[in-house]
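Engineer: the following block contains a protein sequence and its predicted model.
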Amino acid sequence: MHKEQRRLYRDRTLGAEQEAAWNAAWAERMTGWRRKRIYDGLHRVFRAFWERTGLKRSSAYTESDIDDWCRTIETISELRNLLVHGENLVSQRLGDLVADQPWLGMQHTAGQILEVSLLDIMIVERFFTDLIMQINDSLMELAAGGKPIMKMGLDEAAKGKEA
């Protein structure tokens, strides 16, 4: 698995080029390790939570679903990771995630300077506000035996008028 890195480590003292190759390989490995250990799997944790609790997309949401929400969490996690670790450039991963979700509204291209705009912050805030509402609506519908909450409220109001 790390055969190439062991070779680079062993050869690092042979010259400046070998030392630079070792340093680059080590930095890449450390970045990957930190990412895996911190927030890289947050979208998987959310999916596991969603599935284990038996939640379903509430009837109030028709344009997105768990796959979309997990992808957005993955995007926000990658952006957060880059910021926390002092990266100056947009990673290929963040660029790909943003390109795959044009409706999200973020504008990050791989290799460009990483700048977080007020719009980015607003998008993150709105997403998590909506996600909390989605979870709440889903929990209410689960508790109501799968009946749509909004429809139930309207049905109850209509029943009251008939009486």
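Structural biologist: Everything's here; your move.

Engineer: from here on, just use CA atoms for contacts and neighbour counts.
Structural biologist: Will do.

Engineer: elements contacting the biggest helix by length in the chain?
Structural biologist: If you go by DSSP state H, the chain has its longest helix at helix 118-143. Contacts defined by 3 or more Cα pairs under 8 Å, 6 or more residues apart in numbering; DSSP states H and E place helix 118-143 against helix 149-162.

Engineer: buried set for the helix it packs on?
Structural biologist: Ile149 (16 or more other Cα atoms under 10 Å).

Engineer: got the angle for that helix vs helix 118-143?
Structural biologist: Taking axes from the mean of the first three to the mean of the last three Cα atoms, to 10 degrees, one finds helix 149-162 and helix 118-143 inclined to each other by 60 degrees.

Engineer: re the thing from before, buried set for the longest helix of the chain?
Structural biologist: Using 16+ other Cα under 10 Å as the test for burial, helix 118-143 gives Asp120, Ile123, Val124, Phe127, Gln134, Ile135, Asp137, Ser138, Leu139, Met140, Glu141, Leu142.

Engineer: ok, and here's another one to check against it:
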Amino acid sequence: MTSIMSSDILEDLPIKWIDFPCSAENQWICEANKIVMDFGGVFHSIFLRWAVTINGLHVATERYNGEEWLKGDKAFSVFGIRNAVDGTGPKLGAVRIWQADMAAKIHESSIPMLSAWAFCNMYSCLEEFIFKIFRSYLDANPLEICKGPEFSGHRKAHRERLESEEKKNCWTSLWSERLEAWHRKKLYDGLEKVFNNFINKTGLKIPSGYKGEYDYTDIGKTLGGIALIRNCFIHGASTVPQELEDFCRDYKGLFFSFKAGDKFQITINDLATLEYFTDTFTQTLNTSLLELACPEIAELKP
């Protein structure tokens, strides 16, 4: 992470993250940027943990298909808890025993399932991330979601929050309830719509260095496609829908390559594509937040 105050900032060197100061009225930008940098590491860590776990299944498949196990009459046991036959209560013991060839097949057949659940895990993290950066903006601009006659009490409490400790606590309680209610409702909107709403409210722009090649609406569509992949798995889709193939045909589909009518299956390549997206997505947001907080930075770029 490089500080914007560092003399290295303008050097032609690869920079992963840029930390920077914000004015008092733009403090939410620094809060959002901290979330961006933190989650950039979280996404990568989650991917690595799932990748090594999936690799373990490949290693196990090779091992149990190996000569030592196939010719050594070895068996693979899965232990669990069952009631003892002698009536002495639950005990730990083998609940399934497989010979080497079957153990190899079971490990190999588990790889797609693990890739799919890893994808869902990263998607959940992506959802949490987008709501966190949105909430950082709303905490600084609460009246954005306190409009209309039904929230007149909230606006009054906000105006009076500095008059006394009691009124401050009243506002804090009302705001917490309002923010949670907003969050619960927006969960049904989908990531693409929530992210586009965040961009519209904050005025965040794609980094100037991208020279108009694409904007955050395009990134929103990628988020929508990622959500579609996740939903296909969660809802038990057996074949790839046309909508998913259409998403993959566009450049917004990145390296996803689902074909309509094919068996729906999430692979390690799809997981790697999602991790690639989160890596570039967070770095792009980092630069955008920098330019939002320090507009003069954009003018320094060639």
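Structural biologist: Yep, it's here. Please read these numbers as outputs of a predicted model, since none were measured by experiment.

Engineer: okay but Glu245 of structure 2 is in contact with Gly253, surely?
Structural biologist: No. Look at Glu245 of structure 2 against Gly253 with Cα atoms under 8 Å: they stay out of range, at 9.1 Å.

Engineer: more neighbours: these two, which one.
Structural biologist: Under the neighbour definition other Cα atoms under 10 Å, Glu245 of structure 2 and Gly253 were set side by side, and Gly253 has more, 23 against 19.

Engineer: so can I have TSV of the buried residues of helix 118-143 of structure 1 showing distance to Glu74 of structure 1?
Structural biologist: What follows is these, written out as TSV (distance: Cα to Cα, whole Å):
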residue	distance to Glu74 of structure 1
Asp120	15
Ile123	14
Val124	12
Phe127	12
Gln134	18
Ile135	18
Asp137	23
Ser138	21
Leu139	23
Met140	26
Glu141	26
Leu142	26
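
Engineer: start and end residues in structure 2 for the helix or strand where Arg10 of structure 1 lies, please.
Structural biologist: Assigned by DSSP states H and E, Arg10 of structure 1 belongs to helix 3-11. Residues of structure 2 matching helix 3-11 of structure 1 are absent, with TM-score structural alignment as the criterion.

Engineer: other SSEs contacting the following helix or strand past that helix?
Structural biologist: Proceeding C-terminally, helix 3-11 of structure 1 gives way to helix 16-37 as the next helix or strand, assigned by DSSP H and E. For helix 16-37 of structure 1, the elements it packs on are helix 3-11, judged by 3+ Cα pairs under 8 Å, 6+ apart.

Engineer: quick one: the helix it packs on to helix 16-37, angle?
Structural biologist: Using the same axes, to 10 degrees: helix 3-11 of structure 1 against helix 16-37 is 140 degrees.

Engineer: helix 3-11 of structure 1: which residues count as buried?
Structural biologist: If you call a residue buried by 16+ other Cα under 10 Å, then helix 3-11 of structure 1 has these buried ones: Leu8, Tyr9.

Engineer: ditto for stretch 40-58 of structure 1
Structural biologist: Asp40, Gly41, Leu42, His43, Trp50, Leu55, Lys56, Arg57, Ser58.

Engineer: and which of the residues you listed is nearest to Gly86 of structure 1?
Structural biologist: Set against Gly86 of structure 1, the nearest of these by Cα to Cα is Asp40 (16.4 Å).

Engineer: confirm that closest one sits in a strand?
Structural biologist: No. Counting by DSSP: H, G, I helix; E, B strand; the rest coil, Asp40 of structure 1 falls outside a strand, being coil.

Engineer: ok, for it, nearest residue in space, not its chain neighbours?
Structural biologist: Ser77 (6.6 Å; Cα to Cα, 6 or more residues apart in numbering).

Engineer: contacts only, for the equivalent of that neighbour over in structure 2.
Structural biologist: With TM-score structural alignment defining the correspondence, Ser77 of structure 1 maps onto Ala227 in structure 2. When contacts are counted by Cα atoms under 8 Å, 6 or more residues apart in numbering, Ala227 of structure 2 is found next to Tyr123, Gly190, Leu191.
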